[in-house]
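Q: any chance you could fold what I've pasted below:
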Amino acid sequence: MTNRLFTENKNIKENVKNDIFLKQQVERIKSDSEKFANKDIAALTYTSFKKFYVTGSRKEYEYEYFLHRRRLNDFAILNILYDDEKYRLCLQDIIWSILDEFTWALPAHIPQNTDIENCITHIDLFASETAFALAEISHILSDKLDKTIVERIKYEVYRRVLKPYLSGRKNSWDCLENNWSAVCAGSVGSAFLYFGTDEEIQTVLPRIKETLEYYLKGFGDDGACVEGINYWAYGFGYFTYFAQLLYQYSDGKDNLFDNKKVENIAVFPQKLWFKNNNTVTFSDCGDKFTQRSGLIHFLKQKYSQIAVHDDNCSLEFDGDGCYRFAHLIRDFAWRKNNIKVQTESENGFYYFKNAGWYIKRTSNYEFAAKAGDNKESHNHNDIGVFLLNVGGDKIVTDPGRGEYTSDYFSSKRYKYFPPSALAHSVPVVNGIVQQEGEEYRGNIVKATENELIIDCKDAYNDCSLKELTRKFEFYDDKIVLNDKFAFDTDKNDVTEHFVFDVKPTECENGLKIGNTEMCYNVSDFECKINEVTYASNYNKQKTVYTVDLKHIVKTKTVETKFEFNIKNTWKERK
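A: As a prediction, the model looks like this:
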């Protein structure tokens, strides 16, 4: 039945002819491939493999690992488009090198002191993705590749991934309610559809589907992804890729798309699109709205309410630092040249009750806030946090993801700035910042077009705190924030903490941040402004500015008021 699978790949040459974006990508891939064509393939060394376990640094090993996948992507695409012996030989060489890798899993995902056999057959995100990519490349290009390459691909995919899974061995992601379950189960399931016998496929399908059900459990019925838009594209992308292959394999009888929750998940990202391709940066999310255009174009055919944005936010061939073939090939195979794009965001508000998210977009500003709990996937300690963009510029910000290291995903996580409470615009109460844990949570009490109220009391480990309510009032040209604190003891310290993308300056009525004024009663507070530079992904440095406004009067109840007066400059710049 493999002749039914991914027949869309036959559209790629025609798509490139008619699609300016794809033509540009092909030219860039050609140029990129020239850097590899006459350069030896670097081996993945034991020294760099071991370094993660010694120092916690991921970047040394992963740089070369993902460079292998970049080569694979380049030469696979070029072989699909052209009959060129140079490209064919380069593709076979990089496939051979990947087949020679000690393990397809990353050191960061393999427990230390794992025995050799389990290292080789450890199925993590990237082992499963590699199996999927090689199986799909073999399926598309079997007539171009040497028989030895085709046979060895199948042998290694079986040895490292399919046989261990068939054996019933448990995986850490089998029951996870986040992107891991979708990526791993989707990739393993897809590799089975390409290489497995019908008997093997029927054996594993119930287990694959069960894991995908766990993935869907990670969403409420509102479809919101608390991990943010990047992890939405990652997890839901691989869910979609497997679902479509399964639909084709079963000749339409097995349809995972016929599910209202799946539909709600599919339409979620378009609600996070802000001017200048900014987005909501809750959790470990990047700060730009990006889309895998093939994925979005495909989903548009399934669900008519999907909004397709223009290619200013489409990821290019090298926009994914992990170089995932499944994403890239579907950008080429699934894009529709005549699809209508949406160039302006729709004004209005969205309330995601299950996730505890609120998003509001107007012609003057964009706002987002959240409640939830402090044990979410890729959690940050951020109950009551809010973001404010004005005229396409970030004003009140959230740093998003930090650099991924071993400690970042350990008990030391909140010693890093990005996931800590101090990286978020939330109060500090009696010197206590929010802590991690499901018991530290908030609740949206009211969410309307003009008002948002969040109960944040349970986000703090302070038994004297009896009330902490954040209320936002929304107007055309301003947002008013009122915080109300109540204690059962006297003399309490309240510090209002804010995080800005640009450096604020003190003025007569409060603070000036870009073209926005944050006005408050300056006589009530001591103001301290700090500059914080931190490591983002792969050691990129970012800088934000924190402001601590310490309430001078220590009383049993404290009420604060801040007005964000907004000057719209977006129309002037367009």
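Q: CA atoms for contacts and neighbours, from now on please.
A: OK.
Q: just checking, what packs against the longest helix belonging to the chain?
A: Assignment by DSSP state H gives helix 59-81 as the longest helix of the chain. Using 3 or more C-alpha pairs under 8 Å, 6 or more residues apart in numbering; DSSP states H and E, the elements in contact with helix 59-81 are helix 12-18, helix 20-37, helix 46-55, helix 85-100, helix 125-141, helix 325-334.
Q: to compare against the first, here's another:
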Amino acid sequence: MRTDQPGQPDPPIPGRPGPLIPGRPGPLSTALREGRLTPRAVVDHAAFAGVPAATRDSITAIADETLGAPWPQPTLTGWRAHLRDGSRLAWEDPYFARRHRLHATALALALTGDHGRYADEVLDGVWLLAEETTWCLPAHDEQALGPDRVVPDPAHPYLDLFAAETAATLAWILRLHPAVFATVPGVAARVTDEIRRRVLDPFRTNGRDYHWFGAPMNWNPWIVDNVIAAALLTGDDPAPILEAAVASLDAYLAGVPADGGCPEGISYWWHSGARLFEALELLGVPAEIWSDGLVRRIARFPLTAHLGGEWSASFGDGGARVPRTDGRARKDHLSPALLHRFGRAVGDAEITAFARASRGDDPLTTLPSPMGRAIAALTDPAWRDAPPQDFPEPPVQWLPETQVAALRGGTLHLIAKAGHNDEPHNHNDVGSFVLAVRGEPVVVDAGTGVYDRDSFGPDRYRAWFTRSAFHSVPEIDGHEQVPGPGFRARDVRLSGKIFTLDLAGAYPPEAGIETLRRTFTVDDDLVTLTDAWRLDHRPEHIRLRLLLREDHRGVRIALPDHVRPRVEEIALTDPHLHAVWGDRLILMTLNVTAPAATGEVTVRFTPR
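A: Just a heads-up that it's a prediction; the model follows:
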């Protein structure tokens, strides 16, 4: 298996639909034109009676925690905080807390039928969302602000991820609780009008002008999925919306990696590949879409990224896990129920087994969760009745376009990447890797902290966790990897359980690196990492960095005699990083003694 060989393109991967040619409709647009889509968004009210008591009680307990308390209130000061000092939390914390509270209460009402306890709370939450000046986040509304605007303009709503998701949330709740809204005439009409004005009309009239329309990244299916749901649930002239929606999804399928990988990271797969699945479900696509090779490969990405238990490889901004102990978690929990349906749709028993293993003894759905996603999990009898499963363990997984290799050796599990430094949600991490022992990560990728104003601007790489100096890659004479599409791995090869790549192209020319070949070799309970270099000068410093979990006692690291290790702690004050990893990570720097223009370092990892 080989990729990125000069002058020789990779062979096409079977099942890829190919580039979208202007003027030629893609497979979804063709199916729509031929009348072979059966779009529908339904709520099976009767199915709530079959939800197990443990799931019902877990959701009602969450709803009862805030019942009767004052609702969170986003403020103008919170909105302006993003412009003043870059903070996103001042607005986003109360914004998402409102929605999470409404989700839990609406589901508790559906599960218990206790109108006296929950109906007014649902009405209040829905009305508060309808009264909000904007459903868009400040960080996203900047694209709509003119030079003289510092506050959102309700006359010019911007259609971002969470405006679309708010519309779908409200539409699902209207469909879930028609009797509640019948008791207060006018509320449903008001909410439906807000959905139309803020989301459906902008998508219908200007959808193709948005930067995310047709793009091969999470914004496209995330927004389109929610727009489709809102249109179908409200019955608001869905035909032109569906026409634009399938065109955007066709372009997404034509642009994402042919191997089904998600360069944005595993946590973004749940709002990229998973959102694609939900959109295809809502569209009622024909069987040939589910059997398409690319769609099937997209469904398998969580298996490739998985390390064990709740842990996955966290390249780029992807999170290694969603913390369960963070009481005010703003991140949606993962949805193994969705993955189970995805596996059934594409006919892959390994995916369904993985999904059921991911659930363990958990409820059918874990909050917070998008509203439609939770409803689907609670009303799916196949998911409810699925027997316990163990995680499947494919021995070798290889994504030739994304350039990610997942290799197992006994109790060790290595996931390494090549790629380039202009991936979506990019970190400068060409050649980086994570290593788990018995399903627990020991050599890690930190992932990302809480987003702020600099996260997606020119100062992105000032954050330590985006720099190569804090990934497990080499540094030559103080030169780190640099961002940009041209800074990439070369001569990437996977042969059996030997993964090799040349990292030289990820560094600036002034580093003087002719070759920097990294080789991972995976044997039974042994992973060997060798970095061999050839420079155009005698270097002063060559350093290899290993980013380790604070408790990395599960692995033994054997070092050669010509390196001197130095260990330092990285205190994790960022709330998101702290929730994932704890108080600190450990940065181990391996300094090569008396480095020459050519040389190598070999590090061996074995389980304790």
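Q: quick one on the thing from earlier: in the longest helix of structure 1, which residues are buried?
A: Residues 59-62, 64-80 are the ones in helix 59-81 of structure 1 that count as buried (16 or more other C-alpha atoms under 10 Å).
Q: you'd agree residue 137 of structure 2 is up against residue 92?
A: Yes: the criterion here is C-alpha atoms under 8 Å, and residue 137 of structure 2 meets it with residue 92 at 7.2 Å.
Q: could you tell me how many residues sit around the counterpart of residue 96 of structure 1 in structure 2?
A: Under the alignment (TM-score structural alignment), residue 96 of structure 1 maps onto residue 127 of structure 2. Neighbour count for residue 127 of structure 2, taken as other C-alpha atoms under 10 Å: 16.
Q: repeat for residue 213 of structure 1
A: Neighbours of residue 213 of structure 1 under the rule other C-alpha under 10 Å: 16.
Q: thinking again about what came up before, want to try a markdown table for the helices and strands packed on helix 59-81 of structure 1, with distance to residue 446 of structure 1 as columns?
A: Below are these laid out as a markdown table (distance: least, C-alpha to C-alpha, whole Å):
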| stretch | distance to residue 446 of structure 1 |
| --- | --- |
| helix 12-18 | 48 |
| helix 20-37 | 44 |
| helix 46-55 | 46 |
| helix 85-100 | 53 |
| helix 125-141 | 39 |
| helix 325-334 | 39 |
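Q: quick one: closest of those to residue 551 of structure 1.
A: helix 46-55 (41.9 Å; C-alpha to C-alpha).
Q: what residue of structure 2 matches up with residue 264 of structure 1?
A: Under the alignment by TM-score structural alignment, residue 264 of structure 1 pairs with residue 297 in structure 2.
Q: same check on residue 384 of structure 1?
A: So residue 384 of structure 1 corresponds to residue 431, using TM-score structural alignment.
Q: leaving out chain neighbours, which residue sits closest to its match?
A: Nearest non-adjacent residue to residue 431 of structure 2, counting by C-alpha to C-alpha, 6 or more residues apart in numbering: residue 418, 4.9 Å away.
Q: what's the answer for residue 154 of structure 2, then?
A: Excluding its sequence neighbours, the residue lying closest to residue 154 of structure 2 (C-alpha to C-alpha, 6+ apart) is residue 133, at 5.8 Å.
Q: that neighbour and residue 93 of structure 2: what is the separation?
A: Distance from residue 133 of structure 2 to residue 93 of structure 2, counting by C-alpha to C-alpha, to the nearest Å: 17 Å.
Q: what's the answer for residue 145 of structure 2, then?
A: Per C-alpha to C-alpha, residue 145 of structure 2 is found 22 Å from residue 93 of structure 2.
Q: contacts for the strand or helix carrying residue 382 of structure 2?
A: Element membership of residue 382 of structure 2 [criterion: DSSP states H and E] is helix 381-384. Residues from elsewhere that reach helix 381-384 of structure 2 (C-alpha atoms under 8 Å, 6 or more residues apart in numbering): 47, 51, 337, 340-341, 364, 377-378.
Q: buried sites along it?
A: 383-384.
Q: C-terminal to that helix, what's the next element?
A: Using DSSP H and E, the helix or strand that follows helix 381-384 of structure 2 in sequence is strand 396-399.
Q: average gap between that next one and structure 1?
A: For strand 396-399 of structure 2, the mean deviation from structure 1 after alignment is 0.8 Å (mean C-alpha distance after the TM-score superposition for structure 1).
Q: what range in structure 1 does that strand sit on?
A: Strand 396-399 of structure 2 maps onto residues 349-352 of structure 1, going by TM-score structural alignment.
Q: so what touches that stretch?
A: If you take C-alpha under 8 Å, 6+ apart as the criterion, stretch 349-352 of structure 1 is touched by 222-224, 271, 357-361, 447-449.
Q: counting neighbours, which of these comes out on top?
A: residue 224 (27 neighbours).
Q: surely that residue and residue 268 touch.
A: Yes: between residue 224 of structure 1 and residue 268 a contact is recorded at 6.0 Å, counting by C-alpha under 8 Å.
Q: residue 492 of structure 2 belongs to a strand?
A: Yes: Residue 492 of structure 2 forms part of a strand when assessed by DSSP: H, G, I helix; E, B strand; the rest coil.
Q: how near is it to residue 473 of structure 2?
A: Between residue 492 of structure 2 and residue 473 of structure 2 the distance is 16 Å, computed by C-alpha to C-alpha.
Q: do residue 345 of structure 2 as well
A: 39 Å.
Q: which of these two has more neighbours?
A: Between residue 345 of structure 2 and residue 473, counted using other C-alpha under 10 Å, residue 473 has the larger neighbour count: 23 against 18.
Q: show me what that one aligns to in structure 1.
A: Mapped onto structure 1 by TM-score structural alignment, residue 473 of structure 2 lines up with residue 426.
Q: in stretch 112-129 of structure 2, which residues are buried?
A: 117-119, 121-123, 125-127, 129.
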